[in-house]
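Asker: predicted model, plus sequence, below.
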Amino acid sequence: MSTNLDNFSKAAQSGNAFVLPPLPFADNALEPVISANTLSFHYDKHHRGYVNNLNKLIEGTPFAGQSLEQIITATAGHADKAGIFNNAAQVWNHLFYWNSLSPNGGGEPPAALKQKIEEAFGSVEAFKKEFANAAITQFGSGWAWLVQDGTKLAISKTSNADSPLTRNIRPLLTIDVWEHAYYLDFQNRRPDYVNTVIDKLINWEFAVANLA
């Protein structure tokens, strides 16, 4: 069953405010690739901070009660709403990132996804190299994405809080390359973090569920 990406963030919403949903795995489930120590800061400090900031920014505004997707779409590209956009998009991006990881991830993608990957990139290995390169070469903070653009798969990268949602492109997977995602475990070795996540943790089943 496909994930409803128009309302992917439903679990993060409670009335007119947003909440931090539980992680889809135990805080030590991604070890040794991503430590419980990293998750304690990344999830409980950074992600929670975006949620709290967003709630303060939208209180008493027309955005209160809207979904994250609606807020992101309405505020993208508007300098006077940059604070709301950045926090809403970072809440959404992190929700998507947690689901892009799995303790049982990595390996070969399921047949339906593998066929689409081979059609777009030639082979799974070629895809992994291109996906890793996008994440590794993203200058500064940002994200690498496997996306579905129309009927074809593609790879993109975005800076800071931006995401494919702002261009009406369907995300399937993401890797967070903000330094707080990996620095406690990998220091400045971003390539090691990216390649190990792809090899060991990437959640192919989530990508399949997101296919249109």
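Answerer: On my side now, so go ahead.
Asker: from now on I want contacts and neighbour counts done on CA atoms only, so please keep to that.
Answerer: Will do.
Asker: how many other residues sit next to Asn37?
Answerer: 13 (other CA atoms under 10 Å).
Asker: next up, a structure to set beside the first:
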Amino acid sequence: MTINRRNFLFLLGATTGTAALGLYPKTSFAQSQGSEEKPFKAIPLPYAYDALEPYIDAETMRFHHDKHYATYTKNFNAAISKYPQLANQSAEEIISDLDRLPQDIRTTVRNNGGGYVNHTMFWEIMSPKGGDRPTGELARAIDKTFGSFDKFKTAFNDTGSKQFGSGWAWLVLDRNKQLKIMGTPNQDSPLMMGMYPVMGNDVWEHAYYLKYRNERGKYLDAWWNVVNWDEVNKRYQQAMAS
């Protein structure tokens, strides 16, 4: 799980770049509820709970953001509070090298730090004005790597459908800055494997079950209607430039 310096600098440059691009706003959902200051903030949704309907329903978004995401954030902060020096690092840095963490918090950080980072990205790469398809450099890279955007969507959905149990489907940049599709279990992030997440779809049941029940495939198909390609493109361009 340890990554070398060159790969870490690539990841660090990409993840810190996302903050500069506004992917990780400073204002927190927790702060809006009057909670005490914590190193890692649960960001508010950048749209209303019902803004992604009919593709993702308001009740799902409310529970997903206010309950699941809030719990990941709370548990991540609790683990980090045992070792205050870790608060000087970004969440992405922390989860990128789990082997260096104290053993007593490693599993908690893997699950909850991963959940925090994954979801903080997830809210931002969706939009009520999303859909359509990527443009520019990312579109060309997808066509070159996968043959076409439609072939990419098929392969991405196939990965999401076949992810057993809870997990994520990802489009990542590997150590050679090549695009790949991969799945991870639970809240594991590609950062933990030395890869950078360009975009990801949450295939935990809590992300879709209230609306789609056991039909994950329908959720995967519908999700493309809310993908915020402007933000995904920014993530890709920043990572490629780092």
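Answerer: Great, that's in hand. Computed from a prediction, not measured in an experiment: that's the story for all the values here.
Asker: TM-score for this pair?
Answerer: The TM-score (TM-score structural alignment, normalised by the length of structure 1) is 0.90; 209 aligned residues with a CA RMSD of 2.2 Å.
Asker: what's the matching range in structure 2 for stretch 174-181 of structure 1?
Answerer: Here stretch 174-181 of structure 1 aligns to structure 2 at residues 200-207, judged by TM-score structural alignment.
Asker: got it, and stretch 30-50 of structure 1?
Answerer: If you align by TM-score structural alignment, stretch 30-50 of structure 1 falls on residues 52-72 of structure 2.
Asker: for that stretch, what is the distance to the chain centroid?
Answerer: Stretch 52-72 of structure 2 has its C-alpha centroid displaced from the chain centroid by 15 Å (CA atoms, centre = their mean, to the nearest Å).
Asker: what of stretch 19-31 of structure 1?
Answerer: Averaging C-alpha positions (CA atoms, centre = their mean) puts stretch 19-31 of structure 1 14 Å from its chain's average.
Asker: what of stretch 89-97 of structure 2?
Answerer: That offset, for stretch 89-97 of structure 2, works out to 14 Å (CA atoms, centre = their mean).
Asker: list the buried ones in that stretch?
Answerer: Ser90, Ala91, Glu92, Glu93, Ile94, Ile95, Ser96, Asp97 (16 or more other CA atoms under 10 Å).
Asker: list the ones among these that fall in helices.
Answerer: Ala91, Glu92, Glu93, Ile94, Ile95, Ser96 (DSSP state H).
Asker: how about the strands in structure 1?
Answerer: Per DSSP state E, structure 1 carries strands over the ranges 13-14, 17-18, 142-149, 152-159, 170-176.
Asker: residue closest to the middle of structure 2?
Answerer: Asn118 (2.9 Å; CA atoms, centre = their mean).
Asker: Trp223 of structure 2 pairs with which position in structure 1?
Answerer: With TM-score structural alignment as the criterion, Trp223 of structure 2 matches Val197.
Asker: so how far is Ala144 of structure 1 from the closest residue to that match other than its chain neighbours?
Answerer: Setting aside the residues directly before and after it, Val197 of structure 1 is nearest to Val33 in space (CA to CA, 6 or more residues apart in numbering), at 7.1 Å. Applying CA to CA, to the nearest Å, the value for Val33 of structure 1 to Ala144 of structure 1 is 18 Å.
Asker: with neighbour numbers in mind, choose between these two.
Answerer: For Val33 of structure 1 versus Ala144, the count of surrounding residues by other CA under 10 Å is larger for Ala144: 26 against 18.
Asker: in contact with the aligned residue in structure 2 for the more buried one, which residues?
Answerer: Under the alignment (TM-score structural alignment), Ala144 of structure 1 maps onto Ala169 of structure 2. Counting by CA atoms under 8 Å, 6 or more residues apart in numbering, Ala169 of structure 2 makes contact with 156-157, 159-160, 163, 181-184, 200-203.
Asker: before we move on, back to that, map the residue nearest to the centre of structure 2 across to structure 1 for me.
Answerer: Match for Asn118 of structure 2 (TM-score structural alignment): Asn93.
Asker: related to what we said a few turns ago, quick check, nearest of the ones in helices among the buried residues of stretch 89-97 of structure 2 to Gln31 of structure 2?
Answerer: Ala91 (18.0 Å; CA to CA).
Asker: how far is the longest helix that structure 1 contains from where the chain is centred?
Answerer: For structure 1, the helix that runs over the most residues, judged by DSSP H, is helix 82-99. Mean-position distance between helix 82-99 of structure 1 and its chain equals 8 Å (CA atoms, centre = their mean).
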